[in-house]
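Trainee: have a look; sequence and predicted model below, questions after that.
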Amino acid sequence: MRALTWQGTGKVSVETVGDPKIQEPTDAIVRITSTAICGSDLHLYNVLGMYLDAGDILGHEPMGIVEEVGDEVSNIRPGDRVVIPFNISCGHCWMCSRGYFAQCETTQVTEHGKGASLFGFTKLYGQVPGGQAEYLRVPQAQFGPIKVPEGHPDERYLFLSDVLTTSWQAAQWADITPGGTVFVTGLGPIGQMSARIARHLGAGRVIATDHVPERLEMARRNGVEVIDFDEVDDVPGAVMDLTSGRGADSVIEAVGMEAHGTPFQEFAQKAAGMLPDALARTAIDKAGVDRMGALRTAFAAVRRAGTVSIVGVYGGQADPIPMFDLFDKGVTLRMGQAHVKRWADEVLPLLTGDDDPLGVDDLVTHRLPLEQAPHAYEIFEKKEDGCVKVVLKP
């Protein structure tokens, strides 16, 4: 089969690799019909190469048609149309029984002290071959795949794999109150959907910041007030001005480790990426090399006794955060990988009708063949050609 493979920092290529096969009775094989590029894939593309090997298959936002199932898989069968959650969870362990599917004890990567295995996402999370490919082996298929109906193109359902469920969790964990004010840092795909979901959940006002014109315009047409941080010296100050000096009730931090405005940390990330793998892993594991600009903006913009929901991915172990300010303000912090199956049943009914209340149909800007995936990564990383979200078609 053909698959998108990591070949080095800033380098991916589509290669011919072996077809996946059933290895465990709880496996399934899915023929991929659509698969998206995530902002987290850019962390692998740019920063976290020390945890990858050349030839690793990337991608964790896939959907397709079931081709084959193992003997212990009875919830799906060949011919079913399914979305595959990005985290791999068993559905029956102590963590899964409590809805913490991103911490599944069956698939936890205990060797590295990490949570549930993820598709296409480094040795830290199991080094499981990803979904930017023609076919995908799905472990724990007795629980994970989400069956979806016919009647809409893939893109209506595809983002249950990550974007929609991650954004839904981000909004739920932001303690949004009816009529309250929500501030979102970053208007990539997660920020876009988090802002729309915040409105759907009853926020009276949603404000967001970014600087990419196409992202700002997309947010505006979906009812979000925007702050262009290239035109404002003090984004938290602007939020304070818009909220009578109080700050936002809820903040969703949707940028993560590659935020703008932190040149020292940006240099440290790039320097770490050029080290031999063993030294680079030590630098990432022990040093605070995340870019903290978006997180500092979130902390400064939230009101006293407000909530910050962190959905942007961070990786540094020694990142400095303003604990005195957070303690003084009495801020609640919630964060972590999305527990996809926890939210899927709530989100799916919003996708099956014709009204599209979450605006899912207004997210994809580029649909490209899998063979053009390297070009897709380049324009997504550089924010060229109005690129907000790419879907690849194997």
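Mentor: Thanks, I have the structure now.
Trainee: please count neighbours and contacts with C-alpha atoms only from this point.
Mentor: OK.
Trainee: how much space between the most far-flung residue of the chain relative to its centre and V331?
Mentor: In terms of distance from the mean C-alpha position of the chain, S244 ranks first, at 32.4 Å (Cα atoms, centre = their mean). As judged by Cα to Cα, to the nearest Å, S244 and V331 stand 19 Å apart.
Trainee: also this one, for the comparison:
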Amino acid sequence: MKALTWHGKGDIRCESVPDPAIEDEGDAIIKVTACAICGSDLHIYNGLIPAMEHGDVVGHETMGEVVALGKAASKLKVGDRVVVPFTIACGECFFCQRGFHSACERTNPDREKAVKMWGNSPAGLFGYSHLLGGYSGGQAEYLRVPHADVGPIKVPEELTDEQVLFLSDIFPTGYMAAEFCDIESGDTIAVWGCGPVGQMAIRSAFLLGAERVIAVDTVPERLRLAETAGAATLDYMKEDIYDRIMEMTHGRGADACIDAVGTEADSRASLDSLVDRVKVAAYLGTDRPHVLRQAIHCCRNFGTVSIVGVYGGYLDKIPFGSAINRGLTFRMAQTPVQRYLPVLLDRIRIGEIDPSFVITHRGSLEEGPDLYQAFNKRADGCVKVVMKP
């Protein structure tokens, strides 16, 4: 089959790789009908995710048609149309039973590597390094799905692939980011990053009752898209974000701040973001957490900082004194997608939201390497890429 494979920093290729096969009785094989490039895939593309190996198949936003099932897979049938969560979960362990599927104790065969880096291991993820299981990803013609009775959700025929594809990751992630904020009537929520997850967080914040959302970015197309949702927008290249948020909130700060950027904050944003980039380039640091620093300072006393942007290692110069002295709450996670699927599918079905609004570019797997480059450079108004194998 054809698939997108990783061969080093900035080197994604469309190649022929072996077709997946049933390896466990709980597996399913799906024929991929739509897949997407996620913002966190760009961390792989830019060489920031460790334990990648040449030829790894990438991608974790995937849906398609079931074409084969293991003997123990009982909840699906061949021909079903499904969305596949990026988190791989057994459904039976301590964490899965509590709805924390992204912390599954059984699905990361590379658990010991993760323990050495992070102190404990999260769940296995599709297409996201040999720290997280080394599973083949879904930017391919076919995908093996372990624990098929736990992960994939069957979707109604009346909904298009593009309406439901983002249930695999960015819609649940953005919704979780807003849910973490414990939004009350009248709240102001600030969102850093108007990429795909940020766009979902903006709309989710309004769905959950926010009175005002302030969206921070510099890419014109992304800011315009945020404005169509009703957000007030700030361009960090044109104005001081802290000063403006304080002005807009009468000196109090936002009730909650969402970091939807993570480890690749724009090095042009400030002096500290430039220093972060130099440290990473010189192997003196692992991440560029400018946005997190700013979100902490812009959050009101006893507010919440919600973190869904991906970080990988150790963060420098985090103003923790500000956080503790002002009573901030931090909430963060890799999204336990399975927890959110039923309610978010219902929101799409009844027309509260159509996540396909975020798509700007479409193409084939063969066009995948060029689409990665365009997405990484934010070229040609690129906000979200969908490929149809």
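Mentor: Here it is on my side, so go on. Everything numeric in this text was worked out from a predicted model, so none of it was measured.
Trainee: TM-score of the superposed pair?
Mentor: The TM-score (TM-score structural alignment, normalised by the length of structure 2) is 0.95; 377 aligned residues with a Cα RMSD of 1.2 Å.
Trainee: and the counterpart of G256 of structure 1 in structure 2, what does it touch?
Mentor: In structure 2, the residue matched to G256 of structure 1 (TM-score structural alignment) is G262. By Cα atoms under 8 Å, 6 or more residues apart in numbering, the residues touching G262 of structure 2 are R288, P289, V291, L292, I307, V308, G309, V310, Y311.
Trainee: got a markdown table for the residues you listed, with distance to P156 of structure 2 and neighbour count too?
Mentor: Converted to a markdown table, the contacts of G262 of structure 2 look like this (distance: Cα to Cα, whole Å; neighbours: other Cα atoms under 10 Å):
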| residue | distance to P156 of structure 2 | neighbour count |
| --- | --- | --- |
| R288 | 41 | 27 |
| P289 | 40 | 26 |
| V291 | 38 | 24 |
| L292 | 39 | 26 |
| I307 | 32 | 24 |
| V308 | 28 | 25 |
| G309 | 30 | 28 |
| V310 | 31 | 19 |
| Y311 | 35 | 20 |
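Trainee: out of those, who's nearest P172 of structure 2?
Mentor: Nearest to P172 of structure 2 among these, counting by Cα to Cα, is V308 at 10.7 Å.
Trainee: what does the closest one align to in structure 1?
Mentor: In structure 1, the residue equivalent to V308 of structure 2 is V311, according to TM-score structural alignment.
Trainee: with A201 of structure 2 instead?
Mentor: Matched to structure 1 by TM-score structural alignment, A201 of structure 2 sits across from S194.
Trainee: just C299 of structure 2 next, same as before
Mentor: Using TM-score structural alignment as the criterion, C299 of structure 2 maps onto V302 of structure 1.
Trainee: surely its match meets G245?
Mentor: No: assessed by Cα atoms under 8 Å, V302 of structure 1 is found out of contact with G245, at 10.7 Å.
Trainee: could you tell me where stretch 321-340 of structure 1 falls in structure 2?
Mentor: Taking TM-score structural alignment, stretch 321-340 of structure 1 hits residues 318-337 over in structure 2.
Trainee: quick one, what contacts E381 of structure 1?
Mentor: E381 of structure 1 makes contact with L42, according to Cα under 8 Å, 6+ apart.
Trainee: check the alignment and tell me where it lands in structure 2.
Mentor: Aligned by TM-score structural alignment, E381 of structure 1 pairs with N376 of structure 2.
Trainee: the stretch 51-200 of structure 1: helices as residue ranges?
Mentor: With DSSP state H, counting those that start in this stretch as the criterion, the stretch 51-200 of structure 1 has helices at 94-97, 154-157, 163-172, 189-200.
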